[in-house]
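K.L.:
Give me the fold of what follows.
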Amino acid sequence: MGEPVVRNPVPSLLRALMTDHLDPGYEAAAASDPREPGRREAAVLVVGAMLVGCVFGVAFSQADRSSDEQLRSDTLSRVRDAESRAAELDSDRALLIDEIQTARAGALQNDAGGASLLADLNRLELAAGARSVRGPGIVVTVSEPPTLPDLSDVTDRTRGSANAAVLDRDMQVVVNSLWVSGAEAVSVDDVRIGPGVTIRQAGGAMLVDNRPVFSPYSVSAIGPSNRMQAQFSVSDAYLRMSGLEQLYGIGFDVTAEDTIEMQPSAVRSVRTAAGKGAP
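P.N.:
All right, here's what the predicted structure looks like:
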């Protein structure tokens, strides 16, 4: 049996370098970490994904907000253009009506029959609100209550839709009471009240003859101012608005004016219907 081969012993330091790849301090720290391998990397990835999502969400929100603001600006611009165009058309209509009335007067006032017909036309147009009028009268001003300065005040001071305290029926009562008090012509915010003209609300907007009017609402009435003011002060409308002033804080004021001017109201064609077989 041959003699055993004697190998050269490997020094302990060289053996440690070949077998131990981690420094003892790192190895001890890794051994003391109770978390599973890879959990830290997964947490970092989740946090990074959340941050990226937040960045994209904020960017999308800002882009959507910019789009809404641009749409709102464009809508307001179109509304202002439409209002300006409507005002121009109203001015043109008033000029044309004056020209028609002048030409008609020149053609009819030369003989007795024409003068009588002209007087009847003037009377009917005045009743229909189709003529410009001017004279003394009174102005009833109704306004929404002022905004409460203390935002912590939760007192309910609203009556109708969209937090409006002044309703369409309030304005209707005021207008009807002015007619009863002797008014010869009535307008609401320069919109003449005539046959077929309505006062109503659509959402939070007050519409007179389908035209939006805004607080403070100015209701003008032409007629004998002293008599109208005396009769209006004891009318149902005055008592109603005085009560609303105390309950809801709306503005309510009545003043006499020496001169009030009103433009004619829109004249619409009257259509009639007859039953079958009627002449």
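K.L.:
Please count neighbours and contacts with C-alpha atoms only from this point.
P.N.:
Will do.
K.L.:
Please point out which parts of stretch 138-156 sit buried.
P.N.:
Within stretch 138-156, the residues that qualify as buried are Ile138, Val139, Val140, Thr141, Val142, Ser143, Glu144, Pro145, counting by 16 or more other C-alpha atoms under 10 Å.
K.L.:
One more: stretch 126-133?
P.N.:
For stretch 126-133, the buried set under the neighbour-count rule, 16+ other C-alpha under 10 Å, comprises Leu126, Ala128, Gly129, Ala130, Arg131, Ser132.
K.L.:
pretty sure Val142 is in a strand, no?
P.N.:
Yes - going by DSSP: H, G, I helix; E, B strand; the rest coil, the assignment for Val142 places it inside a strand.
K.L.:
this one next, for a side-by-side:
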Amino acid sequence: MDPAEKLARRLLGDHLDPGYAQRAAQGRPSTRLDRVWMIAVLLVIGLILGAAAADAGSRAPATEQTRRGLVGSVRGAQQDTDRLGHRAQELGQAVEAARRAALDGDQTGANALAELRRLQIDAGTIEVTGPGMRITVDDKGDSRRPATSTSTVLDGDLQVLVNSLWSAGAEAISVNGIRLQPKSTIRQAGGAILIDNRPVGRPYVVEAIGAAAELHRRFLSTDAYGRFTAFSQLYGTVFTIAQADELRLPAGDPGRPRVATPMTSTSGR
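P.N.:
Next comes the predicted model:
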């Protein structure tokens, strides 16, 4: 074996291990100053860790208290909203009774009441009943898929569903008991879906009033039906459709009138 080959074998086989082993065997004399520095460093590290732990411990109760305060505020606001909604409904019924008493005495008043009711139905400001469809959608909750995947029912999916029902001929629609109106919004806030800024939970029950058989037939050819059928087959998303002989949809927010003109009656009232 020539010298070049021996040198190559030694470099590849021995590396620098023998030199490191020899240096480690010799050791390094430890001095008192080294021990002092080591103790000082350990003390500083301990003080830092202790201060951090104490600070985290002191913040935990305050954070929990803040969270509870926010939860209490949200629940209180929801209760106030429900109370005011019931009060508005009572006042609306009183106004409706007064309106009928004032206008139901002649043909002009009766025609005005009929036209007003048609407009109120379109605006979603009065309760309506009638036949229609009830559609239930829900995410199966597959933990293997992230919350943002297409297996989750998102606000955009509900928007497509509602718009498809309108195009299929629905006269009135509600989602989880909230009546949809011309300016209603369906939005996502984190993991929650908001209907007119009111959170709704799963499952999502969409009720639509209209001629049940015709509404169902036309809905089967919409984008929403194709989308949710695919979701059901691919991801196990819950998607059920049922025709109903009678649905009752609540009144929506009456809002504020922007234009009002007095009516004249032929009877002189």
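K.L.:
quick one: TM-score?
P.N.:
Once the chains are laid over each other, their TM-score by TM-score structural alignment, normalised by the length of the second structure reads 0.76; 232 aligned residues with a C-alpha RMSD of 2.5 Å.
K.L.:
circling back: any chance of TSV for the buried residues of stretch 138-156 of the first structure, columns distance to Leu71 of the first structure?
P.N.:
Converted to TSV, these look like this (distance: C-alpha to C-alpha, whole Å):
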residue	distance to Leu71 of the first structure
Ile138	43
Val139	39
Val140	38
Thr141	35
Val142	33
Ser143	31
Glu144	29
Pro145	31
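K.L.:
Closest to Arg192 of the first structure out of those residues?
P.N.:
For those, the closest approach to Arg192 of the first structure (C-alpha to C-alpha) belongs to Val139, at 13.6 Å.
K.L.:
which secondary structure element contains the counterpart of the closest one in the second structure?
P.N.:
In the superposition onto the second structure, Val139 of the first structure corresponds to Arg134 when matched by TM-score structural alignment. Arg134 of the second structure is part of strand 128-138, with elements assigned from DSSP states H and E.
K.L.:
Residue range in the first structure corresponding to whatever helix or strand comes next after that strand, please.
P.N.:
Of the helices and strands lying after strand 128-138 of the second structure in sequence (DSSP H and E), the nearest is helix 155-167. Per the alignment by TM-score structural alignment, helix 155-167 of the second structure matches residues 168-180 in the first structure.
K.L.:
got the contact list for the matching stretch?
P.N.:
Applying C-alpha atoms under 8 Å, 6 or more residues apart in numbering, the set of residues contacting stretch 168-180 of the first structure from outside is 186, 199-201, 206, 219, 221, 228, 232, 235-238, 241.
K.L.:
how big's the offset between it and the second structure?
P.N.:
For stretch 168-180 of the first structure, the mean distance from the matching residues in the second structure following superposition reads 1.9 Å, by mean C-alpha distance after the TM-score superposition for the first structure.
K.L.:
can you count the residues close to the aligned residue in the first structure for Ala114 of the second structure?
P.N.:
With TM-score structural alignment as the matching criterion, the partner of Ala114 of the second structure in the first structure is Ala119. Other residues within reach of Ala119 of the first structure by the criterion other C-alpha atoms under 10 Å amount to 14.
K.L.:
still on that earlier bit, are any of the contacts of stretch 168-180 of the first structure buried, and which?
P.N.:
With neighbours counted by 16+ other C-alpha under 10 Å, those contain buried members at 186, 199-201, 206, 219, 221, 228, 232, 235, 237-238, 241.
K.L.:
So which bit of the first structure is stretch 69-78 of the second structure matched to?
P.N.:
Going by TM-score structural alignment, stretch 69-78 of the second structure sits over residues 74-83 in the first structure.
K.L.:
Show the subsequent helix or strand relative to the host helix or strand of Leu89 of the first structure.
P.N.:
Using DSSP H and E, Leu89 of the first structure sits in helix 39-108. Next along the chain after helix 39-108 of the first structure, taking DSSP H and E as the criterion, comes helix 112-128.
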